[in-house]
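K.L.:
Quick one, structure for this:
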Amino acid sequence: MSTPQTGQDVMPTGPHQAIAVDRYRPTDRDALYDVCLRTGDSGEDATGLYADGDLLGHVYLGAYLELEPDLARVLRREDGTPLGYCVATASTADFERRCEESWWPALRRRYAAPAEDDASPDAPLLRAIHAPSRTTAPWLDEFPAHLHVDLLPEAQGGGRGRRVLEAVLDAVAAAGAPGIHLGVGGRNVRAIGFYEHLGFRTLEHHPWGLTMGMRLPRR
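P.N.:
As a prediction, this is how the structure comes out:
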């Protein structure tokens, strides 16, 4: 059911609990970084894998919260605790340009680039900060938007992932994007099936997994 007073889409989880799809609030940032870390190993908990637990959030989440807060949606308990999120941008090329201008420079001052022979789990994330990849795929004109979604186990099931993702898809479509893409690890079979059920189709295979895409608006 919906609650027009708050704009939240509330989903019962038990006799005394509900989880709502809500807009991002700046006070959510630290909790969402924690969600990012706790789902950062192909959907499993990555806590303890990294010397700096904030690195995953810096690379895969923070810029969206800073640069595209209006497209971010949060799954939260009735007490306000975030349990998951979906973040997006309507234009990947523009987002990558803005990250280079206003997101990566501060992180480069904070974190030194790793040594070439550094094989620690932190090293690929540090390299992504100092030399982020650019998206140049042939399908980008058709699917210029992209998103990331991460849910803690408590928020999975019951249609909650679908609802938060659909809220973001509708917001991105309203922003004018004709299509959207996402990346998913090859080991995350459950997530691949989830996206296929929603209507995403494989655009490209990679050594690490798949890029999947969907045309917008949803039908």
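
K.L.:
switch to C-alpha atoms for all contacts and neighbour counts from now on
P.N.:
Will do.

K.L.:
Residue nearest the middle of the chain, spatially speaking?
P.N.:
Nearest residue to the geometric centre of the chain (CA atoms, centre = their mean): His148, 2.2 Å.

K.L.:
Helix or strand next in line after the helix or strand harbouring that one, which one?
P.N.:
For His148, the host element (DSSP states H and E) is strand 145-151. Using DSSP H and E, the helix or strand that follows strand 145-151 towards the C-terminus is helix 160-174.

K.L.:
Here is the second sequence; please produce its structure so I can put it next to the first one:
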Amino acid sequence: MTAAHAVRTFTDADRAPLREVFRRAGEGAATLPFGGHEESIWLIPYMDGEPQSLFVATVDGEIVGYLTGCVDSARMPSEEERIYRLVAEQRLYLRPATLRFFARSLSDTVRAGRGRSASTFADPAWPAHLHIRLVPRVRGHGLGSQLMNRWLDRLRELDSPGCHLQTEAENTGALTFFERHGFLRHGDPVLIPGMRGSAGERLHQQTMVWRCR
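P.N.:
Model prediction:
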């Protein structure tokens, strides 16, 4: 029997399953020193602040992925603000791993030079942004495209001028996926301060943009 794939809008009952999907979808990715609270940066603010822009992917009723969107990024605290709030609230500055991360971030920023390291993107031509996650076993089966289409349709309905996203430049599969959905690379890749890959290599951020009109 063929599995039933579906994409629907978020409901409050999805909170716990989505937090589990966040963890499972991130397995094998670069490790961050935030004590397992990373969903407080990249998931919970969207469930709380813009649930109407959150779409859930299911297979036979099981939640296996999601897309969080924000129509106007200026209305949400920046990623940097969310990180520092989390560090303060959870007292992560007392953790040696967190201190090492921020020391490495400072060193990377100094070495890269101003304008050559990752930062918050703000441009009124592309005010919306998104994050998308799928658990590994369902990737490549069209659910990611269904999520993207729902989000882009929402932006068209709202007459948004455009959308941006930021992804790892080393993740060529992600770059190809977003390009298939009309996103273009915007500027050159820049260093992500403090971040390292599985082999300890430095990682870079690629901004991509999509114009609605």
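
K.L.:
How close are the two chains, by TM-score?
P.N.:
The TM-score (TM-score structural alignment, normalised by the length of structure 2) is 0.73; 185 aligned residues with a CA RMSD of 3.2 Å.

K.L.:
hang on, the earlier thing: equivalent range in structure 2 for the strand holding His148 of structure 1?
P.N.:
Equivalent residues of strand 145-151 of structure 1 are located at 128-134 in structure 2, counting by TM-score structural alignment.

K.L.:
circling back: other SSEs contacting the strand holding His148 of structure 1?
P.N.:
helix 29-38, strand 82-89, helix 160-174, strand 179-185 (3 or more CA pairs under 8 Å, 6 or more residues apart in numbering; DSSP states H and E).

K.L.:
Could you list the residues in contact with the second one?
P.N.:
When contacts are taken as CA atoms under 8 Å, 6 or more residues apart in numbering, the neighbours of strand 82-89 of structure 1 outside the stretch itself are 28, 31-32, 35, 61, 64-65, 68, 71-77, 95, 145-152, 154-155, 164-165, 168, 172.

K.L.:
so where is it in structure 2?
P.N.:
Aligned using TM-score structural alignment, strand 82-89 of structure 1 spans residues 63-70 in structure 2.

K.L.:
What is the mean deviation of that stretch from its aligned residues in structure 1?
P.N.:
Per the superposition on structure 1, stretch 63-70 of structure 2 and its aligned residues are separated by 0.5 Å on average (mean CA distance after the TM-score superposition for structure 1).

K.L.:
Report the buried residues of that stretch.
P.N.:
Residues of stretch 63-70 of structure 2 classed as buried by neighbour count (16 or more other CA atoms under 10 Å): Ile63, Val64, Gly65, Tyr66, Leu67, Thr68, Gly69, Cys70.

K.L.:
what separates the residue lying closest to the fourth one once chain neighbours are set aside from Met47 of structure 2, distance-wise?
P.N.:
It refers to Tyr66 of structure 2. Excluding its sequence neighbours, the residue lying closest to Tyr66 of structure 2 (CA to CA, 6 or more residues apart in numbering) is Val56, at 4.4 Å. Using CA to CA, to the nearest Å, Val56 of structure 2 is found at 11 Å from Met47 of structure 2.

K.L.:
Show me which of these two is the more surrounded one.
P.N.:
Using other CA atoms under 10 Å as the criterion, Val56 of structure 2 and Met47 rank with Val56 on top: 25 against 20.

K.L.:
quick one: the helix or strand where that one lies to structure 1 mean distance?
P.N.:
Here Val56 of structure 2 is covered by strand 54-59, with elements defined by DSSP H and E. Taken against structure 1, strand 54-59 of structure 2 registers an average deviation of 0.9 Å after superposition, with mean CA distance after the TM-score superposition for structure 1.
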